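Asks: model this:
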Amino acid sequence: MRYCVVGGGISGLVAAYRLRVLAGPDAEITVFDPADRLGGILRTERIAGQSMDIGAEAFVVRRPEVPALLSELGLAGRQISTTGVRPTIYSQGRLHPLPPDTVNGIPTSAASVTGLVDDATIAQMAAEPSRPLHWQAGADPAVGAVVADRFGEQVVARSVDPMLSGVYAGSAATIGIRSAVPTLAAALDAGATSLTDAGRRALPGSTRGPVFGAIDGGYQVLLDTLVTRSRLRWVPTSIQHIAPDGTGWNLCDDEGQHWRADGVIVAVPAPRLAPLVADVAPNAAAAAARIPVASAAVLALAVPGGTPLPAQSGVLVASGEPLHTKAITLSTRKWGTRGNAELLRLSFGRFGDEIARTTSDTDLQSWALADVLTVFGIAVDPVDVRVHRWLDAMPQYAPGHRELAAELRAGLPPTLAIAGNYLDGIGVPACVGVAGRAAEAVAAATIRR
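Replies: Modelled structure (predicted):
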């Protein structure tokens, strides 16, 4: 059997590995990706002599996909946890503790946001359980609209927006409640009497233990292992067209070369998917074209060891603050790494702006140093700097996204599947799960034939 995987990010590499497991040692697996390296939005760099992820940096350990994959690949011993230091929120010109017991930034009590919002908002939240709740089961409004109505605009700007900006490079106004907080939406469907009640029902059964994990040595360790174990052939070119060819497929690359495959998995960002499948799955192409996307830039910053940064994992920035960055990660403090330098990550770019596309590296560095000074009161002198841009890489899970994802999958031929962060979740665990299911479907359809 011959399989082609279009896209060499984490979704494409997991798909290739799963195809190898399912189709056996004799299958030909070719991955097409024109980038300078495989991995997509997972990218590990050496910063001041230390490994640092400057794309996605962590995964939620309570989801099983990544720990299970690491264990399967013999990498369980490389999984690391955070040190336990907590993040903060920068709002109204100062740092606040991240409210405890929130569901993706949505608080479950008025007391948890004391000091972050004003007294009128606290009073509104305290009275919220007594207000009638009008909720239609199955609805998917923007999460910001629901929270603003029940808890007030300050909660949206100072607690929910900072979280969603970090995850999606979007805002509470652009993300549907079923994507942002599916457990809370399920609690509302099940008859929760208020948003406070729904939030408490949606809290994890146990909040003990770390929320996030990472890999010692960075995600590159996982990427290299997937490449080795899948025994894939990497062709550093892009595919421009996919067409039926008898019982299989014909793929044409950007140099005019043709490749035949029995099965295909397309694992590219949503904007690239639409033109690729327009002829073979026009409804899926039309749905992909309706997914809005955002761009982001990450600036990795190494400063001298001993710089007196606070003992916290980082800072999320509330909406409306006079900063350029949307988040600062104190990577050395968060993961407990040791070296001759302190490592920081600063993230820029939100849905609707052009910062990642149009701002020079020099300006991003100037903004970063100014924001570090504003937030921490520390003037830092970098010893190493790296900038990477992720253009059109952050899909926005707008209201109704679940139905849109169903449209994307409907009508696809059995031997062609899709995978990526625009389907069932933007994080690495969701991508691993989607890619595995895509490989299973294509392998089953081709092997059965």
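
Asks: contacts, neighbours, all on C-alpha from now
Replies: Noted.

Asks: Look at E342 and say how many residues are nearby.
Replies: 25 (other Cα atoms under 10 Å).

Asks: no, scratch that, I was asking about P141
Replies: Count around P141 with other Cα under 10 Å applied: 18.

Asks: Contact partners for it?
Replies: 176-177, 399-400 (Cα atoms under 8 Å, 6 or more residues apart in numbering).

Asks: Quick check: the two most widely separated of those?
Replies: I177 and G400 (9.3 Å; Cα to Cα).

Asks: between the contacts of P141, which is nearest V5?
Replies: G400 (28.3 Å).

Asks: doesn't V143 make contact with that closest one?
Replies: No: using Cα atoms under 8 Å, G400 makes no contact with V143, being 11.8 Å away.

Asks: So for those two, which sits in the more crowded spot?
Replies: V143 (27 against 18).

Asks: contacting residues for the closest residue to the more buried one other than its chain neighbours?
Replies: In this structure, V143 finds its nearest non-sequential neighbour in I177, 4.4 Å apart by Cα to Cα, 6 or more residues apart in numbering. Counting by Cα under 8 Å, 6+ apart, I177 touches 140-143, 185, 399.

Asks: Another sequence for comparison is provided below:
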Amino acid sequence: MHVIVIGGGISGLAAAQRLLTGGAEVTLLEGSSRLGGKLLAGDVAGSAAVDLGAESMLARRPEGVDLARAAGLGDALQPPTTASASIWSRGELCPMPKGHVMGVPGDPAALGSLLSPEGVERIGQDEELPRTEVGEDVTVGGYVAGRLGREVVDRLVEPLLGGVYAGDAYRISMRSAVPQLFEAAAGERSLLAGVRGIQERAARNAATGPVFMGIEGGIGRLPLAVADACRAAGADIRTGVTARSLTRAGDAAGGPVRWRVATQSGSVLSADAVVVALPAPQAARLLADEVPAAAEELSAIEYASMALITMAFRRADLESVPVGSGFLVPPVDGRTIKAATFSSNKWGWVDAQNPELFVLRTSVGRYGEERQLEREDGELTEVSLRDLHAAIGLTARPVDSVVTRWNGGLPQYPLGHTARVGRIRAAVAGVPGLELCGAAYEGVGIPACAGGGRLAAEATLASAGPGGE
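Replies: Reported below is the predicted structural model:
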């Protein structure tokens, strides 16, 4: 069975890896000059290795860690050295509250240092309010604000969701983005009671080990290691090759269905099946002729852009070394940066490679804030330094900075996203030999993408019948 995987991000690479273990012949096409998608390792100040994209993965969901181990990176997996993050709210750094589910507390007292007394009192009204029906879907911000007050959303839920989706809590689907919270809201009259139920179940089923995991040298090593393992298993991986069109030939009456992929260079490849692991806009263009219903839905998925500003400072220039792993920023305060990560504190390997440097990074850009990213690299660095000065008193100048822009980097999960994905899946289900995977569907994190790629591969293998593996 020959399968063409279109897209060399972590979803496509995970699909290729699983296809190869199932005995398939794999050709992977990546339109850009490199593999990895939003995972990118680089350096700052000429000697400090850093992640210029995603820097960690959820370890409690196993697909990402399992993929790293399968690619030979098991010994390089490292948890954060510290997870003591803060919220920079109303000009003060407040410790990240404990005991919450994506910013929603089980106990109002947990947010006492972050909220006003009126905000804390408003949370308590939840258990007296009548039930809020959530129907098929509801926005995270709208539902939580209705139950607990806007201050909880604005001061905690927004910055936490912004770190994952670069989105707007008042647009983001609770069913898609925080499904456990949606289930709690559907099953309980009180949101606080629902969150306590989530926490109790988590305590009973508590998994051992760290919540998050990184990789020594950067999480950006993961796609390269997976690609190397795939090549060793016989995969043909081609970068700089863009799929221009996708067509079927043959049918049940006239013979087996075959897929033809025409590339931008004019070559045509043929395969028994295709896995499309592209962002929604590119997938829509590729499926427009063969699966127009799926293409129409895919073209409606919006994306947010962001930039990461990575800076290295001489420790000798710092009046004091920042503490903790970093901080999140509520958008309601009108700051430019939405988060800061103190990489030298958070990752032991970053600190060990050059103890004379202190590395940190900021992020800029949320859905609807594209104008922020129209600034030049130098201006993004300067505005980050101004916000860092206001937040932690930083006055030193960096010895080097790197600005990495992720234009259209994060798919948005607005109200109704789960239903949209269902319609896309239904349209594709009627087309033999075609599977989709990627961050646009059921999750944006590394484990979700790796898991989606694996499931697409397994469905492809299963379609070959009993001899498929």
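
Asks: Superposed, what's their TM-score?
Replies: The TM-score (TM-score structural alignment, normalised by the length of structure 1) is 0.94; 444 aligned residues with a Cα RMSD of 1.8 Å.

Asks: still on that earlier bit, how about CSV for the contacts of P141 of structure 1, with distance to R86 of structure 1 and secondary structure added?
Replies: Putting these into CSV (distance: Cα to Cα, whole Å; DSSP: H, G, I helix; E, B strand; the rest coil) gives the following:
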residue, distance to R86 of structure 1, secondary structure
G176, 27, strand
I177, 25, helix
P399, 31, coil
G400, 33, coil
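
Asks: Export these to TSV and append columns for distance to G115 of structure 1.
Replies: Formatted as TSV, the contacts of P141 of structure 1 follow (distance: Cα to Cα, whole Å):
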residue	distance to G115 of structure 1
G176	28
I177	26
P399	31
G400	34
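
Asks: Just give me the closest of these to P210 of structure 1.
Replies: Using Cα to Cα, these come closest to P210 of structure 1 at I177, 24.6 Å.

Asks: Aligned counterpart of that closest one in structure 2, please.
Replies: With TM-score structural alignment as the criterion, I177 of structure 1 lines up with M174 in structure 2.

Asks: From V261 of structure 2, how far off is that match?
Replies: Computed with Cα to Cα, to the nearest Å, the distance linking M174 of structure 2 and V261 of structure 2 is 37 Å.

Asks: again with L67 of structure 2
Replies: 28 Å.

Asks: what do you get for V120 of structure 2?
Replies: 58 Å.

Asks: same question, A206 of structure 2
Replies: 46 Å.

Asks: out of those two, which sits in the busier spot?
Replies: V261 (23 against 11).

Asks: Could you look up the SS state of the more buried one?
Replies: strand (DSSP: H, G, I helix; E, B strand; the rest coil).

Asks: What is the aligned counterpart of it in structure 1?
Replies: So V261 of structure 2 corresponds to L251, using TM-score structural alignment.

Asks: swap in A54 of structure 2?
Replies: Checking TM-score structural alignment: A54 of structure 2 goes with A56.

Asks: Check R314 of structure 2 too.
Replies: So R314 of structure 2 corresponds to P304, using TM-score structural alignment.

Asks: now its match, nearest residue through space, not along the chain?
Replies: Using Cα to Cα, 6+ apart, the closest residue to P304 of structure 1 is A341 (4.7 Å).

Asks: what's near enough to touch that neighbour?
Replies: A341 of structure 1 neighbours (Cα under 8 Å, 6+ apart): 48, 302-306, 383.

Asks: how about a cut-off of 6 Å?
Replies: 302-305 (Cα atoms under 6 Å, 6 or more residues apart in numbering).

Asks: Mind checking which of those residues are buried?
Replies: 302-304 (16 or more other Cα atoms under 10 Å).

Asks: now the strands for the stretch 151-300 of structure 1?
Replies: With strands called from DSSP state E, counting those that start in this stretch, the stretch 151-300 of structure 1 shows them at 212-215, 233-235, 239-245, 248-253, 258-261, 263-266, 293-304.

Asks: quick one on the thing from earlier: between I177 and G400 of structure 1, what contacts are shared?
Replies: Contacts common to I177 of structure 1 and G400, judged by Cα under 6 Å, 6+ apart, are D140.

Asks: my guess is the match of V261 of structure 2 meets P244, correct?
Replies: No: using Cα atoms under 6 Å, L251 of structure 1 is not in contact with P244, being 8.8 Å away.

Asks: Just give me the longest helix of structure 2.
Replies: helix 446-463 (DSSP state H).
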